[in-house]
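Chemist: I'd like to go over a predicted model; first the sequence, then the structure.
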Amino acid sequence: MIRVRVVTSRRLHVASLSTCTTPDSLLAYGSRILHCPDPHKKVALTFECQNRWKSEALPVYTGSLWGSDEAPGLPARGPRPELLAPKKMPSMKQLQTQASIPVIMLHALAHIELGAIDNYWDTLVRFDPVKFQLPRDFYDDFLTVAGDEARHFQMVDNRLRELGSEYGALPATRALLEHAANTAADLAARIAIVPLVQEARGLDSGDRLVHRMKSMGDKESAKVVEQIVWEERNHVRCGMKWFQHLAKVQKREQDQVAYFQELVLQFFPDGLPGPFDVEARQEANMGTEWYESLESKVAHPSGVKLEKRGDTQSASVAAFAASKKKVILAGSVWPERTSSAAGVRSADIIQVLQERGYQVLCVSPSRLNDHTSKLQEEQGVRCIQADANTDIFQKLLLETMPQLVVFDRFIAEEMYGWQAKKYSPEALRVLDLQDVHFIRRAREFAVKKQGLNFKETLDGEQLDIDPVEKIAIRELASIHRSDLTLYVSDFERDLLVSRFQVPDMNLHRCDFFYPAIDVSKLNSFNDRRHIAFIGSFKHSPNVDAVEWAKKHIMPVYRNLGGDAEVHIYGSYGETKRFVKLNDPKQGFFMKGFAPDAHETLSQYRLSIAPLRFGAGIKGKIADSWFVGTPCVSTSIGAEGMSLDGLQWGGTIADTPDTFASEMLHLYNDEARWDVAHQAGVAACSARYDASRNGDSLMERLERTMVEKRELREKNWMGRILWSENYRATEYMSRYIHAKNDGVNNGVK
């Protein structure tokens, strides 16, 4: 039955649709979904709306006025699961009488995903597009997010069924139903609370949930959670984009951070619990200035003394302090050899320091995990969790007095640099860039947002930095504040010196560390088959490269008669977006994670690096050369890896036609392949020799330790940035620390 409601004034003339009527707009779909109690029908309707939105240009609404009363006060729910007030929810111990821990955790996650479906649909249909100046892009973005949440719910429910359960089998909290209702009057508050608090908290806790699943032996559930956490970075990114839009609409663009924090404190008056995943939030375009001052700490009774470290850690720190040569490596995440080329390089730098007699201690705000266990067990590296907004790092510096403090990327320098300068002034402060982040971001913006041909971004002097000005200023400030900065690419060194006035004397090249190559053990032309690409799917240049190769290069390669298969390797490639790239008919195969990149690449006749944006030097190319595999790369991939007097270990091509042609000829021509094979080995040996590069790094570090006083006197830009007017990151951190101390001591 169709109930018709005629509304005058600002309300749209709307029919409340029965289940037999096909919705004719986004608004109608939202109304149907929010009134539907069946979670599986909500998912199906969301997918149906997405398809029609893309294929039919479905309107946002029909008629002349917006019908926001189509959003109910609370979304409909069925009889299962039983919804309880938070205080009446069974404890984990009680729930374990009904289900295993993985099932309990997955059921809670499914409930969160279902709540997110409703929250985003409510966001789509509740707020007047005219009042808030919402373009169609707003609906594009949040319909995509709602679709992600629907798919995530489906993924978790499917996993529950594989484990013999289903969504609804356990009780769930009714608190999630209130999230949309609490912010129903204000779209800015809705965006602040749902994507920028709730979703961002998911980024903070995601790695812990994945680790717990793995520790219980449930690798399949861990994969599901890992995919969800990774994809939800884009939800936070979307929230940042539209919160800034709303701040502009409401004339708050000049103090948008303060505006965000005002809204958050309305709903979370005690602040937000830490620790925060700084790197994940940064990747989602959410800088620390948005949330650091909101961090809350658990208040403890007066007189209770909190121990910062356990006995084992205290003994470990004491042993480190007793050493003669000490280095603290500080990062937003722990060094991880298996994650990326940057992780391998960080682990190699640790090894270089240890071989020269240094004891190494790693510090991060991230929780200790299996990676830290491996660092401690396999490399003898001590690891301490230290929130930058507490006095843990300060006490560590005072207790150990290191000679060196190395910051793994500029975010770590922002967090820990001021404490190193204040509490360990004699320590040499070294920034390890890995690559220049703002160059990569500027190129990505030019290619993905402005539609430029990537060849137009190769000239660093002409590259438009304005779209990424904020991150550029932050990264350059970190460089100028540091005593020494390690870079990997001569292209980036030249650009930093010529365009951004970084003194050359404050820079040192520190690229990869490969052992000597035994050429007699390398596979020959005839021992190898097929073509490989390798790279983490957490890294946006790799994602773009694979999609560009499949869409634009592979058809040309097949038309030219190329018959080799292309195999794609990389961690975090199990998501639906990437799995669908698998195309056996085209000979394009998604192979997943490669535990040993060198062993994998050594079996292939050719590797490819079809990168359209990026920075630094490419581990995938150096890894290929190390095992004698020639590489076809774009100029972006090859940047910083060409050596005077040495031939490139493969070939460079910048259009789909030439790239495909070079793949074909280099794969089939044994004589040409052999020349490229030898050139790659020679380049790797000449540029990335571990012994030579290790000696060079240590010579520069030790020389700079001797000369640091003179260098600091000459570094006027650094002295300016250390002056009180420019020490924003320090004062924000000190404010948070003081506020937290006040809470813990009962001060209001």
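Modeler: Perfect, thanks for sending it.
Chemist: can we go C-alpha only for contacts and neighbour counts from here?
Modeler: Will do.
Chemist: Residue 29 reaches residue 45, doesn't it?
Modeler: Yes: counting by C-alpha atoms under 8 Å, residue 45 is a contact partner of residue 29 at 7.3 Å.
Chemist: With neighbour numbers in mind, choose between the two.
Modeler: residue 29 (23 against 20; other C-alpha atoms under 10 Å).
Chemist: Okay, one more to line up with it:
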Amino acid sequence: MKHLVIIGSVWPEPKSTAAGSRMLQIIALFQRQDYAVTFLSAASKGEFSADLDSLSVTTKNIELNAASFDAEIKQLNPDIVLFDRFMMEEQYGWRVLENCPNALRILDTEDLHFLRKAREVAFKQNRSLVFEDYISDVFKRELASIYRCDLTLLISKFEMELAVETFKIDASLLYYLPFLHENKPLEIPNFQERKHFVSIGNFLHEPNWQTVLQLKKLWKSIKKQLPQAELHIYGAYVTEKAKQLHNEKEGFLIKGRAESVAVVYSKAKVLLAPIPYGAGLKGKLFEAMQFGLPSITTKIGAEAMHDDLPWNGYISENDTDFIEKAVALYSDNYSWETAQENGFTILEKVYKKELFEADFAAKIEDLVENIKTHRNHNFLGQILQHQSLQSTKYMSKWIEAKNRF
């Protein structure tokens, strides 16, 4: 049986983060290709970590900066190794290459970290992004990781275009794989059965926290026009500074972790997501479509999420526009139902699993069979594997030697 090893920065938490849900989708894709899957991580499992054992995934803890990993990966002898974020490739990629040189190496970016970082810098300096913002240390590390791998998964068409057109990365090294939608029988409550606004996002993710601050600024104007409405803000790992924003009188309610996104989204009438910056695809907006929940977001929020199809609600240009559209969508049955149908159409035409599964399987099979030819064409990747450019390898070895004493 073919064998996939995933090296995770954390144990997946699908009920806490969109990244956790995506990882389970990737695992399922490979399992349907008859791969046995082993998940390795140096992180500690938490209360909300997915039960991977119940999904027929073998799990093992590994160490950082330790030769014990070399023996571990050699014994596992995988056909494919997938790194969850570029930091894992930096830490373990060279060890995989030395011990399993024939294994296909795949990087899952989750989103392009350097893009999110560039936008964060511009946002916090209250200015437009300029090209120089991209060229950070994160950019250099992430691109080096992309070149060292045989294939990199990108979740966003915008990121694909940025990588190929702006930074001239060979398209053969990249693969577009968004969130995947499976048709599931869902009972979708109608307009009259729903009430209140909702927002959701892991509070440890800085763009989510900035979104909450945006909501705090906008909410009073919305509440003034809809005095019976409340805004319920959910998210894992709620911080003390977030709890201080809770205000019963204003109807601005910090709810903390959602036990069930399905229940929360099925009860709410409109999702508010004034996302000021970020990268990749927004899991909250994807899930909102699945549960028939219209949304109002920004251009960054909706980026690469709907192709040229009408949005699942409204895309706002400024604060005044956001407030007006929030009130309108919440109040008008026809606009709300149209938005909901738009969301269902986006799911079918942009994210349907069947649009990607067979092509992805064929891509992986072709790479496994032609790995030598593929690597010979990726000459920059070979250059980056040269010992003179492997600072992370020798830093790891130094830490390993230091830890012996």
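Modeler: That came through fine. These numbers were taken from a predicted model, which means no experiment stands behind them.
Chemist: Quantify their similarity with the TM-score.
Modeler: For this chain pair, the superposition-based TM-score is 0.95 by TM-score structural alignment, normalised by the length of structure 2; 405 aligned residues with a C-alpha RMSD of 1.8 Å.
Chemist: Now do the buried residues in the longest helix anywhere in structure 2.
Modeler: Secondary structure of structure 2 per DSSP state H: the longest helix is helix 206-225. Neighbour counts over helix 206-225 of structure 2 (16 or more other C-alpha atoms under 10 Å) mark 207-215, 218-220, 222-223 as buried.
Chemist: now swap in stretch 58-71 of structure 2 and tell me
Modeler: Using 16+ other C-alpha under 10 Å as the test for burial, stretch 58-71 of structure 2 gives 59, 62, 64-66, 69.
Chemist: Need the residues that contact the longest helix of structure 2.
Modeler: 201-203, 229-231, 233, 242, 245, 250-252, 272-278, 319, 323-324, 326-327 (C-alpha atoms under 8 Å, 6 or more residues apart in numbering).
Chemist: Can you flag which of the buried residues of stretch 58-71 of structure 2 belong to strands?
Modeler: Among these, the members falling in strands (DSSP state E) are residue 59.
Chemist: Need the max-distance pair from the buried residues of stretch 58-71 of structure 2.
Modeler: Farthest pair in the buried residues of stretch 58-71 of structure 2 (C-alpha to C-alpha) is 59 and 65. Separation: 19.2 Å.
Chemist: and the counterpart of residue 82 of structure 2 in structure 1, what helix or strand is that in?
Modeler: When structure 1 is aligned by TM-score structural alignment, residue 82 of structure 2 is paired with residue 406. Residue 406 of structure 1 is part of strand 404-408 when elements are defined by DSSP states H and E.
Chemist: Show me what secondary structure element comes after that strand.
Modeler: Note on strand 404-408 of structure 1: by DSSP H and E, the next helix or strand toward the C-terminus is helix 410-423.
Chemist: after superposition, how close is that next one to structure 2?
Modeler: The superposed helix 410-423 of structure 1 is, by mean C-alpha distance after the TM-score superposition for structure 1, a mean 0.7 Å from where its aligned residues fall in structure 2.
Chemist: Buried residues of that helix, list them for me.
Modeler: In helix 410-423 of structure 1, counting by 16+ other C-alpha under 10 Å, buried: 410-421, 423.
Chemist: now the residues you listed as a markdown table including distance to residue 473 of structure 1?
Modeler: Listed next are the buried residues of helix 410-423 of structure 1 as a markdown table, based on distance: C-alpha to C-alpha, whole Å:
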| residue | distance to residue 473 of structure 1 |
| --- | --- |
| 410 | 11 |
| 411 | 12 |
| 412 | 15 |
| 413 | 14 |
| 414 | 12 |
| 415 | 16 |
| 416 | 18 |
| 417 | 16 |
| 418 | 17 |
| 419 | 21 |
| 420 | 21 |
| 421 | 20 |
| 423 | 25 |
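Chemist: just curious, which of the residues you listed is nearest to residue 487 of structure 1?
Modeler: Nearest to residue 487 of structure 1 out of these is residue 410 (C-alpha to C-alpha; 12.0 Å).
Chemist: quick one on the thing from earlier: for the buried residues of helix 206-225 of structure 2, could you give me JSON lines that also reports distance to residue 141 of structure 2?
Modeler: As requested, the buried residues of helix 206-225 of structure 2 are exported to JSON lines (distance: C-alpha to C-alpha, whole Å):
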{"residue": "207", "distance to residue 141 of structure 2": "21"}
{"residue": "208", "distance to residue 141 of structure 2": "24"}
{"residue": "209", "distance to residue 141 of structure 2": "26"}
{"residue": "210", "distance to residue 141 of structure 2": "26"}
{"residue": "211", "distance to residue 141 of structure 2": "28"}
{"residue": "212", "distance to residue 141 of structure 2": "30"}
{"residue": "213", "distance to residue 141 of structure 2": "31"}
{"residue": "214", "distance to residue 141 of structure 2": "31"}
{"residue": "215", "distance to residue 141 of structure 2": "34"}
{"residue": "218", "distance to residue 141 of structure 2": "37"}
{"residue": "219", "distance to residue 141 of structure 2": "39"}
{"residue": "220", "distance to residue 141 of structure 2": "43"}
{"residue": "222", "distance to residue 141 of structure 2": "43"}
{"residue": "223", "distance to residue 141 of structure 2": "45"}
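Chemist: List just the nearest of the residues you listed to residue 11 of structure 2.
Modeler: residue 208 (20.4 Å).
Chemist: Next one: the counterpart of that closest one in structure 1 from residue 615 of structure 1, what distance?
Modeler: Structural alignment (TM-score structural alignment) places residue 208 of structure 2 against residue 542 in structure 1. For residue 542 of structure 1, the distance to residue 615 of structure 1 (C-alpha to C-alpha, to the nearest Å) stands at 12 Å.
Chemist: Check residue 399 of structure 1 too.
Modeler: Counting by C-alpha to C-alpha, the separation of residue 399 of structure 1 from residue 615 of structure 1 is 38 Å.
Chemist: Show me which of those two is the more surrounded one.
Modeler: A count of neighbours by other C-alpha under 10 Å puts residue 615 above the other of residue 399 of structure 1 and residue 615, at 24 against 16.
Chemist: What does the more buried one correspond to in structure 2?
Modeler: Matched across to structure 2, residue 615 of structure 1 falls on residue 279, judged by TM-score structural alignment.
Chemist: Tell me which residues touch the aligned partner of residue 265 of structure 2 in structure 1, please.
Modeler: Here residue 265 of structure 2 is matched to residue 601 in structure 1, going by TM-score structural alignment. Counting by C-alpha under 8 Å, 6+ apart, residue 601 of structure 1 touches 532, 607, 623-624, 627, 629.
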